[in-house]
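1. return a 3D structure for these sequence lines:
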Amino acid sequence: MAAEQDPFPGQPHLPELHVRLRSELGRIDEQLRALLDAMDRMQGLLDAVVAISREVELPAVLHRIVTTAMDLVGAHYGALGVLNETGDHLEQFITAGLSEHERADLAGTGLPTGRGVLGHLISHPEPLRISDIPAHAASVGFPSGHPHLRTLLGVAISVRGEIYGDLYLSERRDGQPFDVHDENVVMALASAAGIAIENVRLFEQVRVGAEQFQRLLLPALPDLGPFTAAAVYRPAAEPSKLGGDWYDAVPLPDDVVAVVIGDVVGHDLHAAATMASTRNMLRALLFDGGSSPGAVLTRLDRTLQALTDNPVTTTALARIEREAPGWRLRWSTAGHVPPLLITPEGRVEILTAEPGLPLGVDPGEPRPDHSRLLFPGTTLVFFTDGLIEHPSHSLDESLDDLTELAAVHSTLPLRDFVCALADHHPSDGHDDMAILALRTPPA
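-> Alright, predicted model coming up:
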């Protein structure tokens, strides 16, 4: 009987083919897993960069850098050491991952001095991976109460080409030492962190400059004797642009005092310029002694419409003049929140009255005037809506909260009083605020 011949001479037998196929599938599976891991790392890095970029305060940015780096590589501990101006020692040390007990143990140790492996990274700002910290040549041990760490990944953070600080990570949660993939992803994060730090520095410069410019546009209150007066301006909690809130007080002939407060719609240079031009025009119009506040606002509105393309503005204008047995308040509003009146006994009243339209809407619409007798020791409070606006509360609720706050602090000296209102305001702080208070002399 003839021997059975191989139908595919020169080709591998079926069992061998299965082995090779399984091996090839295993290799493809490993490559796919590696690719998925790389994609996860990249997505994590992108998410981390976005998270860092959203912060607008430097302490929050620095803490976010540490925590996102820890998340990226699965580290148990993280820290960021910020160098001083000369770059030879640390002036800040932001930590994350420490338990309350560990923080308590380290409470009296102060900032790291920049010796040991930390100092090595300061002197040699190249990426540093250590699998056994005590065995490293630069190691000098840990201070009393410090967790005993074994592994370290350190990367320098540069801002505008200068070393800003160093990012330290320790103890991967899986117990493995940091690898080259960890190093690469943290280096990428450190690069983005340098940009985020520079951006928030620039933002802070713009914020401070805008706030200073805004304050320069607001006047110092003149001597309004026999009245006392105080004003305060507070920028928004997270300001990035100029505001349009403003106030003014002008002594007029015949012992008359004019008080005005306003808010230009918008938060930009145009709003600030509008605020300045409106205040200056109004000052000129105030010296027409025969005009009521409503008439002055009407003339102001028509002048602004004829000469400018200013945005909509709300304002309240008041005149206080002597009338026995005290003083007479005459006021008119242009879409502005009503002022408060606080009696000598501490009772707070909202001067709710028919409002006129904001400036820039319809200059032909008549503006109502209102009047009220003021007794000695009465306090008037004018403010912008940034003091009371809150998305969770109605305007009436916020005004009620403000009246309660004013009643509590009504006996304070006027400067302390306006600061108390600004410090404990019922708003959410999203907008800038201005407050101007005037108090008639006691009997």
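2. only C-alpha atoms for contact and neighbour calcs from this point on.
-> Noted.
3. okay, helices next: where are they in the chain?
-> 14-54, 58-73, 100-105, 116-123, 180-217, 269-286, 293-307, 395-408, 414-423 (DSSP state H).
4. ok and the longest one relative to helix 180-217, angle-wise?
-> When you say that, I think you mean helix 14-54. 20 degrees (axes from the mean of the first three to the mean of the last three CA atoms, to 10 degrees).
5. helix 14-54: how far from the chain's middle?
-> 41 Å (CA atoms, centre = their mean, to the nearest Å).
6. Ile350: which of the helices of the chain is closest?
-> Ranking the helices of the chain by proximity to Ile350 (CA to CA) places helix 395-408 first, at 7.7 Å.
7. so which other helices or strands are in contact with the closest one?
-> With contacts taken as 3 or more CA pairs under 8 Å, 6 or more residues apart in numbering; DSSP states H and E, helix 395-408 sits against strand 348-350, helix 414-423.
8. if we use 10 Å, what do you get?
-> strand 340-342, strand 348-350, helix 414-423 (3 or more CA pairs under 10 Å, 6 or more residues apart in numbering; DSSP states H and E).
9. what's the closest of the ones you listed to Gln31?
-> Judging the helices and strands packed on helix 395-408 by CA to CA, what sits closest to Gln31 is helix 414-423, at 59.5 Å.
10. for that closest one, name the packing helices and strands.
-> Using 3+ CA pairs under 10 Å, 6+ apart: helix 414-423 touches strand 228-234, strand 379-383, helix 395-408, strand 433-439.
11. I'd guessed Met275 sits against Asp245; true?
-> Yes - using CA atoms under 10 Å, Met275 is in contact with Asp245, at 7.4 Å.
12. okay, those two: which has more neighbours?
-> Asp245 (32 against 26; other CA atoms under 10 Å).
13. second chain to compare with the first, below:
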Amino acid sequence: MTDTTIDPGVRPVSPPVAPARSLSELERLALLADTTAQLISNNDVDEALNRVVALVLPRLADWAVIDLITESGDVSRYRVVRADAEGLTVREDLQGPMPPVSDASLMPLSRALRGVASNLAGPQTYEGEPDSGIAVEQRKLFQVTGIKTAAIAPIRGPWEVLGALTLGRSDESEAFTMNDLALLEDIARRIGLALENARHYQRQRQVAETMQRYLLPQLPHLPGVGMTARYLSAPDASYVGGDWYDAFHLPGGDTALVIGDVVGHDLEAAAGMAQLRNMIRAFTWSQDQPTHRIVQHLNEAMTQITDVRMATMILARLAVDAAGAWQLRWSSAGHPPPLLVGRDGLTRYLSEANGLLLGMASSHPRSEACITLPAASTLVFYTDGLIESRRQPLDVGMENLRRHAASLAHRDLDAFADQLLQRSRPHDNDDDVALLAIRLPADTGSRAS
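-> Down below sits the predicted model:
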């Protein structure tokens, strides 16, 4: 037998109720309120259901069993938990895949999984010839757990049955009543709504992340130069979408580097990001102009032919001059400045050539800056999710990023990017993060061919 003790952190906030299972109306309402609060405060299905189990055990039962129907139609015995003097313990040996739901079975769990009805049951219910594979599993459950009386209710979402909740008691004298069944149905109904919300959350997140992955480009090969990028989605699915990076070769031999962030956090922001990314690619490729003129052209066109209201962005051109030195020219539209990290750990924010955000009208001309990049230096472009959060001011985040980048200057580029994200991203970050890192060759005479 494999037992896993549930983390005490998921124990109910309310004080435990005496072993007597009969709850007053006020206690029932309090239990339902606690259940609702635990479910709506968490999109993590495991944690939410553990918290609900901790609320109902042991005040309502000695055992809780949750069977779930997956989106593909399979049935899984998702959780089997017992309550005893030691606390709550998960019986992992009783969990796992279940046989399919039988359309013809009259047994209580099968009926609940079809959404037909709630039922009271006991070991005697499954003593006869089993009419389905699920009936076989239920008979095993009663035998192994010693449950003498059980109440089973469907877990329903707004449009479909998502599973079933079973509560069991080990004392035959504490048989469940119809009032208990009604309370169980209320609890199961709340679980169903929470599960449907969690599934919707996961679908939205998968759509946003898939869209983001397809929109983010493959980085070009630049001989002698290391280049890597990272994208981390937001913890909340509704916040995924607006950040992007880009890098591509230009006809004259330069390499364009782009980092940007569309204001907004949803699929609409992701769609707007795709529009801007394609526009800046087309403008930069077709017009051999300084970066600030391209940014200004984008700003004028954006308000006319896209739905994007506002965005930040840096457009840069990486090139080799006649002496073989690497040069960077760039223009910023309200975006956090790139960070230049020397191989000796010296750092500098490239805060020149900063103009207004895209989408804001202004008569003030945009500007371009130029710098000769030191050999073996690392250039870091990033979005504000790496340095800013609700509890951390921007200047604190920038200082953290600078210090961590300096300490990682000796690492290879992939390790540098991974560790920089891990160390610098604020713990309470609720935004996505894009990062583009470029490392120049140690030999200043190295150049793209």
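14. hmm, back to that, list residues touching both of Met275 and Asp245 of structure 1?
-> Shared contacts of Met275 of structure 1 and Asp245 (CA atoms under 10 Å, 6 or more residues apart in numbering): Gln214, Leu218, Gly262, Asp263, Val264, Val265, Thr313.
15. turn these into JSON lines, columns for neighbour count and distance to Ile435 of structure 1.
-> Listed next are the shared contacts of Met275 and Asp245 of structure 1 as JSON lines, based on neighbours: other CA atoms under 10 Å; distance: CA to CA, whole Å:
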{"residue": "Gln214", "neighbour count": "23", "distance to Ile435 of structure 1": "15"}
{"residue": "Leu218", "neighbour count": "17", "distance to Ile435 of structure 1": "12"}
{"residue": "Gly262", "neighbour count": "28", "distance to Ile435 of structure 1": "10"}
{"residue": "Asp263", "neighbour count": "29", "distance to Ile435 of structure 1": "11"}
{"residue": "Val264", "neighbour count": "24", "distance to Ile435 of structure 1": "15"}
{"residue": "Val265", "neighbour count": "19", "distance to Ile435 of structure 1": "17"}
{"residue": "Thr313", "neighbour count": "25", "distance to Ile435 of structure 1": "17"}
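16. in strands, which of the residues you listed fall?
-> Among the shared contacts of Met275 and Asp245 of structure 1, DSSP state E puts Gly262, Asp263, Val264, Thr313 in strands.
17. out of the residues you listed, which comes closest to Asp416 of structure 1?
-> Nearest member of these to Asp416 of structure 1, counting by CA to CA, is Gly262, at 22.0 Å.
18. I'd guessed the closest one sits against Pro339; true?
-> No - the criterion here is CA under 10 Å, and Gly262 of structure 1 misses it with Pro339 at 11.7 Å.
19. mind listing the shared neighbours of those two?
-> Ala316, Thr333, Phe382, Phe383, Thr384.
20. contact partners for the residue lying closest to the second one once chain neighbours are set aside?
-> Closest residue in space to Thr333 of structure 1, ignoring its immediate chain neighbours: Ala316 at 4.2 Å, by CA to CA, 6 or more residues apart in numbering. Under the criterion of CA under 10 Å, 6+ apart, the contact list for Ala316 of structure 1 reads 247, 259-263, 293-294, 297, 331-339, 355-356, 358, 382-384.
21. please apply the same query to His292 of structure 2.
-> Contacts of His292 of structure 2 by CA under 10 Å, 6+ apart are 298, 314-316, 329-333, 353-355, 365-369.
22. again, only this time at 7 Å
-> Ser331, Arg366, Ser367, Glu368 (CA atoms under 7 Å, 6 or more residues apart in numbering).
23. how near is it to Asn278 of structure 2?
-> Look at His292 of structure 2 and Asn278 of structure 2: by CA to CA, to the nearest Å, they are 17 Å apart.
24. returning to that earlier point: got the helices of structure 1 as JSON lines, with distance to Gly225 of structure 1 columns?
-> JSON lines is the format used below for those (distance: least, CA to CA, whole Å):
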{"stretch": "helix 14-54", "distance to Gly225 of structure 1": "49"}
{"stretch": "helix 58-73", "distance to Gly225 of structure 1": "45"}
{"stretch": "helix 100-105", "distance to Gly225 of structure 1": "57"}
{"stretch": "helix 116-123", "distance to Gly225 of structure 1": "62"}
{"stretch": "helix 180-217", "distance to Gly225 of structure 1": "23"}
{"stretch": "helix 269-286", "distance to Gly225 of structure 1": "18"}
{"stretch": "helix 293-307", "distance to Gly225 of structure 1": "21"}
{"stretch": "helix 395-408", "distance to Gly225 of structure 1": "23"}
{"stretch": "helix 414-423", "distance to Gly225 of structure 1": "14"}
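25. please consider this matter closed, and thank you.
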